[in-house]
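Undergrad: generate a structure from the sequence data that follows.
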Amino acid sequence: MTVRTIEENGRSEPPPAPTAAGDLRARFDQDGYAVLPGALTPDEVAELRAETLRICRGERGVVEGAPPPVAGESDEDTVRRFLCVHYPHKLSALMLDTMRHPAIVGPLTALIGPDIKSMQSMLFVKSEGRPGQAWHQDEMFIPTRDRSLTAAWLALDDATVDNGCLWVLPGSHRPGVIYPNREHDDARYDCTVESYGFPYDEADAVPVEIAAGSVLLFNGHLLHKSLPNTGRRGLRRALVNHYMSASSLLPWALPEAEQPMAQADFRDVVLVAGRDPYAYKGLTDIRTPRVRRDRSGGCDR
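TA: Take a look at the predicted model:
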């Protein structure tokens, strides 16, 4: 996989924006999401599936909370014991390269602007019977100063209703409201809290079924969820990266002592396009790879 490198002066040459950038932006502004069909090739997808196995085996480094290996189990059974690994880009050069992939970053420059950074990756491995995630908004978890948060959900398997694709509430991003959230005891979902009190109905929800190699881009305020994998047997693997404008501060952690909250700026980030205006602050390495807990693992926090 060929990617552009980040120069020492905090700049990265952005890949060219798609020719249909205006159409992409119009769809994204209207609905809060857009699909990039076939963004990655079948060979690239196969590489990422193989890398997923290496990560689940522990071959790329320690993953906090990972289930212990079982002697003699098959490759597929090793992978299916995971629900989600956070920050795989910190373990894998391939995952990091995919975060910078021109077929993803190029369209993002049309939506966010020329200067883009990423702060999170998540590798989902949802086998049959594994839970989904209740209604939520990503900006509730990752607050950006300019509301530029955008997810890129890369399907590593065909994502269908049966195996737990994403569902979205089109246009729910437009008010710019972060709705309240609460704990829940719904066994269909993992331990993440659920949003509630929003003026949309379940009947408004739309499933987003996409083929392996395609990417779903969606706004950080868009209400979305996923349901369990109800297929008889099979995986629904996906790599999800979060991006935002590099010109915006990221108050994702408490500010330093005597620093106003408005100046808080999380610096465990990766520049993927353009220039980082805050490069003078340097970078940190704070977050570590870990597994996400499902309900069978308990929901203590």
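Undergrad: CA atoms for contacts and neighbours, from now on please.
TA: Noted.
Undergrad: Leu239 touches Ala151, doesn't it?
TA: No: between Leu239 and Ala151 there is no contact under Cα atoms under 8 Å: 10.3 Å.
Undergrad: ok, now which ones touch Gly298?
TA: Counting by Cα atoms under 8 Å, 6 or more residues apart in numbering, Gly298 touches Cys191.
Undergrad: for Ala211, give me its contacts.
TA: By Cα under 8 Å, 6+ apart, the contact list for Ala211 reads 37-38, 155, 157-159.
Undergrad: filter the residues you listed down to the buried ones.
TA: Buried residues within these, defined by neighbour count using 16 or more other Cα atoms under 10 Å: 38, 155, 157-159.
Undergrad: may I have the distance across stretch 147-165, first residue to last?
TA: End-to-end distance of stretch 147-165: 25 Å, with Cα to Cα, to the nearest Å as the criterion.
Undergrad: hang on, the earlier thing: now the contacts of Ala211 as TSV including secondary structure and distance to Ala50?
TA: As requested, the contacts of Ala211 are exported to TSV (DSSP: H, G, I helix; E, B strand; the rest coil; distance: Cα to Cα, whole Å):
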residue	secondary structure	distance to Ala50
Pro37	coil	22
Gly38	coil	19
Ala155	strand	14
Asp157	coil	12
Asp158	coil	16
Ala159	strand	18
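Undergrad: before we go on, could you also do this sequence so I can check it against the first one:
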Amino acid sequence: MSTVTAQTADRSGVVLHETISDALIEQIREDGFGVLKNALTPDEVAEINAEAVRLCRGDLGEIRRVTPAGPDDSDEDVMRRYLCIHFPNKLSQVIAQSLHHPRIVDVLTKVIGPNVKAMQSMLFMKSEGKPGQAWHQDEFFIPTRDRSLTAAWIALDDATIENGCLWVLPGSHKRGVIYPDREQDDERFDCTVELYDFPYRDEDAVPVEIPAGSTVIFNGYLLHRSLPNSGKHGFRRALTNHYMSAESLLPWNRVPDDVHVAKWDYRDIVMVAGQDPYAYKGTIDVARPGVRQDKEGGCDR
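TA: Prediction:
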């Protein structure tokens, strides 16, 4: 049994773990999520936020739907144009390195297993007035064969109820079911579908308010959502990286016509721990950075 270090709780009762402990791993397994406090240092957070500015200005390379900013455009105004950039790790070495962050990977190897691969990063800016995302499960978007999908949601600003922190339904991952989806036109959310017909109420949800540098680590089947940034000013930035067991094939995106579905394995991945049992297949580089647009800018489904 590892030593359980001192813990604190935020005003919603969510436990914040100072260091990796048995209690944190048990909470992730039982509740479907846990918070690793101080996962990143203030300097590491500042470095990623500086990269976010460069990405939004178009300084690091082409991003689909990003218009390079002019010299008269302030950094804040440029970031306010965008809700989320997918695959920023493809252009930013700083964000690419975050996939391997040792404190986060240490948790992942205890939750997932010794061999872990990453397949996606998402950088959220979420300025004041920007929408949240309706109830969803990450496994709906990134299916795995072994239920090992795990997210590391890194707060780059203090995440609060006012500015649109995550809300989770504790324990909703345990059934291992992907719930039905439907289109939604709720102005609180971006254009992605919402899941419904699950045995939980909105009143059962718990807000996960955490300081910048802390990381929410949660299971791919956990039902979660976020509400709009209703603050009068400021951002709720976050970097979300997705991981899974390297032992499992990744049946992501469309199956090629000449590949049997049982053999399909998306290989645009990054190993972050252990060994890749499918290394003989090689890797590919096909995903490209792009902007997820909110309702004002149209939908990218």
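Undergrad: TM-score for this pair?
TA: Put the two chains on top of each other and the TM-score (TM-score structural alignment, normalised by the length of the first structure) is 0.92; 284 aligned residues with a Cα RMSD of 1.4 Å.
Undergrad: adding distance to Arg174 of the first structure, write the buried ones among the contacts of Ala211 of the first structure out as CSV.
TA: Converted to CSV, these look like this (distance: Cα to Cα, whole Å):
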residue, distance to Arg174 of the first structure
Gly38, 27
Ala155, 25
Asp157, 30
Asp158, 29
Ala159, 26
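Undergrad: and the furthest pair within the residues you listed?
TA: Gly38 and Ala159 (13.0 Å; Cα to Cα).
Undergrad: common neighbours of these two, please.
TA: Taking Cα under 8 Å, 6+ apart as the criterion, Gly38 of the first structure and Ala159 both touch 211-212.
Undergrad: residues in contact with Gly231 of the second structure?
TA: Gly231 of the second structure neighbours (Cα under 8 Å, 6+ apart): 128-129, 162-163.
Undergrad: for those, which ones persist in the first structure?
TA: Checked against the first structure using both residues aligned by TM-score structural alignment, their matches' Cα atoms under 8 Å, the contacts of Gly231 of the second structure keep these contacts: 128-129, 162-163.
Undergrad: out of those, which end up buried?
TA: 128-129, 163.
Undergrad: thinking again about what came up before, and which of the buried ones among the contacts of Ala211 of the first structure is nearest Pro102 of the first structure?
TA: Set against Pro102 of the first structure, the nearest of those by Cα to Cα is Gly38 (13.0 Å).
Undergrad: who's in contact with that closest one?
TA: Taking Cα under 8 Å, 6+ apart as the test, what Gly38 of the first structure contacts is 211-215.
Undergrad: which one of the residues you listed sits closest to Tyr200 of the first structure?
TA: Ranked by distance to Tyr200 of the first structure (Cα to Cα), these are led by Val215 at 25.1 Å.
Undergrad: can you find the partner of the closest one in the second structure?
TA: Superposed on the second structure with TM-score structural alignment, Val215 of the first structure falls opposite Thr215.
Undergrad: so its match sits against Leu156, correct?
TA: No: using Cα under 8 Å, Thr215 of the second structure is not in contact with Leu156, being 9.3 Å away.
Undergrad: thinking again about what came up before, list residues touching both of Leu239 and Ala151 of the first structure?
TA: Here Leu239 of the first structure and Ala151 share no contacting residue, scored by Cα under 8 Å, 6+ apart.
Undergrad: in which helix or strand does the residue positioned nearest the centre of the second structure reside?
TA: In the second structure, the C-alpha nearest the mean C-alpha coordinate belongs to Thr240, at 2.7 Å (Cα atoms, centre = their mean). Counting by DSSP states H and E, the element that carries Thr240 of the second structure is strand 238-245.
Undergrad: packing partners for that strand?
TA: If you count contacts as 3 or more Cα pairs under 8 Å, 6 or more residues apart in numbering; DSSP states H and E, strand 238-245 of the second structure packs onto strand 116-124, strand 150-155.
Undergrad: so which of those strands is the most surrounded?
TA: Stretch with highest mean neighbour count among these: strand 150-155 (a mean of 26; mean count of other Cα atoms under 10 Å).
Undergrad: that one: how far from the chain's middle?
TA: Here the centre of strand 150-155 of the second structure is set off from its chain's centre by 5 Å, with Cα atoms, centre = their mean, to the nearest Å.
Undergrad: contact partners of it?
TA: The contact list for strand 150-155 of the second structure (Cα under 8 Å, 6+ apart) reads 104, 108, 112, 210-220, 236-244.
Undergrad: Provide a list of residues in contact with Arg145 of the first structure.
TA: Per Cα under 8 Å, 6+ apart, neighbours of Arg145 of the first structure: 248-251.
Undergrad: scratch that, Ser127 of the second structure is what I was asking about
TA: 79-80, 83, 229, 233-237.
Undergrad: from these, which two are the most distant?
TA: Farthest pair in the contacts of Ser127 of the second structure (Cα to Cα) is Leu83 and His233. Separation: 15.1 Å.
Undergrad: between those two, which one's more packed in?
TA: Leu83 (21 against 11; other Cα atoms under 10 Å).
Undergrad: contact partners for that one?
TA: Applying Cα under 8 Å, 6+ apart to Leu83 of the second structure gives the contacts 124-127, 130, 291-294.
Undergrad: go on, Val168 of the second structure?
TA: Contacts for Val168 of the second structure (Cα under 8 Å, 6+ apart) come out as 205-208, 222-225.
Undergrad: can you rerun that using 6 Å?
TA: Neighbouring residues of Val168 of the second structure by Cα atoms under 6 Å, 6 or more residues apart in numbering: 205-206, 224.
Undergrad: residues touching the nearest residue to it once chain neighbours are set aside, list them.
TA: Excluding its sequence neighbours, the residue lying closest to Val168 of the second structure (Cα to Cα, 6 or more residues apart in numbering) is His224, at 4.3 Å. His224 of the second structure sits next to 135-136, 167-168 when contact means Cα under 6 Å, 6+ apart.
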